[in-house]
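> Here is a sequence together with a model predicted from it:
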Amino acid sequence: MTHIIIGSLVLSIIHAAIPNHWLPLVLIARSEGWKKRETMIVAGIAALAHTLSTISLGIIIGLIGVEISDQLRLFPTIIAPLVLIFMGLLYFGIDLGHSNHDHISEKKLAKKSKRSIILSVSIAMFFSPCLEIETFYFSAGHFGWKGIISISVVYLLVTVSGIMALVAVGGRSLEKVNFHFLENHEKKITGFTLILLGIFTFFVH
């Protein structure tokens, strides 16, 4: 199960670093004059909302994986790796030239009350779960609840802490980093990771 956890860890880090998850919050906090503590609370709420919807969907997919694994002996050696490779090829083939992760838009939240901003951000993040990580839930179904819980804990800790850390740093030091390269090529990086994991799973299970 180690390779599944490592793969989910890598994708969680990549996903958390996408600018649309945290940069708008930094810009909003500046324009609204929020204190750092206020900004961190909002970032934590938004990140938690995002992870809760992803984990909820992941548990359902993971349980499907558990059911299939119980019925098919080929699941861990053939089916799970093929699903990872197929999803990897699918993500790698998607090249839209821009990211479709439009979770938060500072322009849409401009001139709203603080309560409205928090509510809008939380709803936007909740209804845009990380679909890439769900593939790992399916593969983790072979390990039962142990696999499902492990991925959930990794994703929760990395995503929430990652988004909050980036919002906390937020300032000029991050403006020099080209996070938009990651945003534009996230699908290919995700696809490459899934393909490698799928190939590796054929030999280690």
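All right, it came through fine.

> CA atoms for contacts and neighbours, from now on please.
Fine.

> Can you classify the nearest residue to T159 once chain neighbours are set aside as helix, strand or coil?
Leaving aside its sequence neighbours, T159 sits nearest to A16 (Cα to Cα, 6 or more residues apart in numbering; 5.2 Å). Three-state assignment for A16 (DSSP: H, G, I helix; E, B strand; the rest coil): helix.

> Can you report how many residues neighbour A16?
A count of neighbours around A16, defined by other Cα atoms under 10 Å, yields 23.

> Surely it and G162 touch.
Yes - using Cα atoms under 8 Å, A16 is in contact with G162, at 5.7 Å.

> and for those two, which residues touch both?
The contact sets of A16 and G162 do not overlap (Cα atoms under 8 Å, 6 or more residues apart in numbering).

> now the longest helix anywhere in the chain: how far from the chain's centre is it?
Scanning the chain for the longest helix, with DSSP state H as the assignment, gives helix 36-71. Relative to its parent chain, helix 36-71 has a centroid offset of 9 Å by Cα atoms, centre = their mean, to the nearest Å.

> Going by neighbour count, list what's buried in that helix.
Residues of helix 36-71 classed as buried: 39-40, 42-55, 57-59, 61-66, 68-69 (neighbour count, 16 or more other Cα atoms under 10 Å).

> now swap in stretch 70-83 and tell me
F75, P76, I79, A80, P81, L82, V83.

> Please identify the helix or strand for the fourth one.
A80 belongs to helix 80-93 when assigned by DSSP states H and E.

> From the contact counts, what lies against that helix?
Counting contacts by 3 or more Cα pairs under 8 Å, 6 or more residues apart in numbering; DSSP states H and E, helix 80-93 packs against helix 134-140, helix 179-203.

> structure B:
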Amino acid sequence: MNQIILGSIALSLIHALIPSHWLPFITIGKAQGWDLPHILKTTFLAGIAHTISTTIFGLLASFAGFQLSNNQYIISSTIVPILLLGLGAWFIMQHYRAHDHSHINEKVMNGKTYKQLLFSLAIMMFLSPCFEISAYFLSAGAIGWPAVATIIVIYNFLTITGMLLMVWLGHHGIKRLNIHWLQHNEQLITGLTLICLAVFNFFTEL
């Protein structure tokens, strides 16, 4: 259970901190002339849409894990590391195949009312769930529904809080820093993190 919690914390924080989850809100908000509370409110609502879709997908993975609960050790020691390793390799390949990693296309936001913008942002975030954490939902499902509820709370709280924190920091000047490297390499960072978590998960289950 400890490796599930630690892995979920790591993935949640990384996804909240990568620019595609917060920088577009600052850019759009400043282009629209919004103040900070308005930008934070928009980030919160769109972030909720993002975590809802991820949670739905996670619950499906948890149900699969629940059906295989008699094989909980095999899931946590073999299947989860393989899934994390495969996802990590996929993200690394995506990094070298494409360089536009943003969930949100800021150009399509021009000329829309606030409600239209909010709806578009929420839909875009809803349709791009973070599938990477599904491996931990699968493992949690094999342990039991209290473990699943723990992962849901960790993921939702850290993702939303992290996004809001980064928007707040970005609005106060962190955006002036050179984050091009982070934007360009966010899929590589995610992939390497998943591979590290796969290795960690494998050795902690030995």
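Perfect, I can see it now. Please read all numbers here as calculations on a predicted model, not as lab measurements.

> Could I get the TM-score for this pair?
TM-score for the superposed chains, counting by TM-score structural alignment, normalised by the length of the first structure: 0.87, backed by 204 aligned residues with a Cα RMSD of 2.2 Å.

> Quick one: map the residue nearest to T159 of the first structure onto the second structure.
The alignment partner of A16 of the first structure in the second structure, by TM-score structural alignment, is A16.

> Next, the contact list for that match, please.
W22, L158, T159, I160, T161, G162, M163, M166 are the contacts of A16 of the second structure under Cα under 8 Å, 6+ apart.

> Of these, which pair is most distant in space?
Distance extremes for the contacts of A16 of the second structure: the farthest pair is W22 and L158 at 13.5 Å, using Cα to Cα.

> Pick out whichever of these two has more residues nearby.
Set W22 of the second structure next to L158 and count neighbours by other Cα under 10 Å: W22 wins out with 26 against 20.

> Now do the same for H99 of the second structure: helix, strand or coil?
Three-state assignment for H99 of the second structure (three-state DSSP): coil.

> Tell me how far it lies from L188 of the second structure.
Distance, H99 of the second structure to L188 of the second structure, by Cα to Cα, to the nearest Å: 10 Å.

> Looking only at neighbour counts, state which of those two leads.
A count of neighbours by other Cα under 10 Å puts L188 above the other of H99 of the second structure and L188, at 20 against 13.

> which residue packs closest to that one, ignoring adjacent ones?
In this structure, L188 of the second structure finds its nearest non-sequential neighbour in I92, 4.9 Å apart by Cα to Cα, 6+ apart.

> Same check on G93 of the first structure?
In space, and not counting its chain neighbours, G93 of the first structure is closest to K188: 7.2 Å by Cα to Cα, 6+ apart.

> And D100 of the second structure, by the same measure?
D100 of the second structure sits nearest to H184 (Cα to Cα, 6+ apart), 7.8 Å away.

> Next: M163 of the second structure.
Here the residue nearest M163 of the second structure, using Cα to Cα, 6+ apart, is A16, at 5.0 Å.

> Next: S102 of the second structure.
In this structure, S102 of the second structure finds its nearest non-sequential neighbour in S20, 4.6 Å apart by Cα to Cα, 6+ apart.

> which residues does that neighbour contact?
Neighbour list for S20 of the second structure: H101, S102, H103, I104, Q183 [criterion: Cα under 8 Å, 6+ apart].

> Also I78 of the first structure?
Taking Cα under 8 Å, 6+ apart, we find I78 of the first structure in contact with F202.

> what does I123 of the second structure give?
Taking Cα under 8 Å, 6+ apart, one finds A46, A49 in contact with I123 of the second structure.

> same thing but 10 Å
A46, A49, H50, I104, L117 (Cα atoms under 10 Å, 6 or more residues apart in numbering).

> so K107 of the first structure makes contact with L25?
No - the pair K107 of the first structure / L25 is not scored as a contact, 11.0 Å apart, by Cα atoms under 10 Å.

> In terms of neighbours, single out the busier of the two.
Neighbour totals were compared for K107 of the first structure and L25, and L25 leads with 26 against 10 (other Cα under 10 Å).

> The host helix or strand of that one to helix 179-203, inter-axis angle?
L25 of the first structure belongs to helix 19-32 when assigned by DSSP H and E. Helix 19-32 of the first structure runs at 150 degrees relative to helix 179-203, counting by axes from the mean of the first three to the mean of the last three Cα atoms, to 10 degrees.

> burial count for E132 of the second structure?
Residues near E132 of the second structure, counting by other Cα under 10 Å: 23.

> Now for it: which residues touch it?
So E132 of the second structure contacts 8, 11-12, 15, 54, 58, 83-84, 86-88, 91, 190-191, 194 (Cα under 10 Å, 6+ apart).

> show me what contacts the residue of the second structure most remote from its centre?
The C-alpha centroid of the second structure is most remote from N70, which lies 29.2 Å away (Cα atoms, centre = their mean). Counting by Cα under 10 Å, 6+ apart, N70 of the second structure makes contact with A142, I143.

> repeat for the one 4 residues further on
For I74 of the second structure, the contacting residues are L68, V80, S139, E205, by Cα under 10 Å, 6+ apart.
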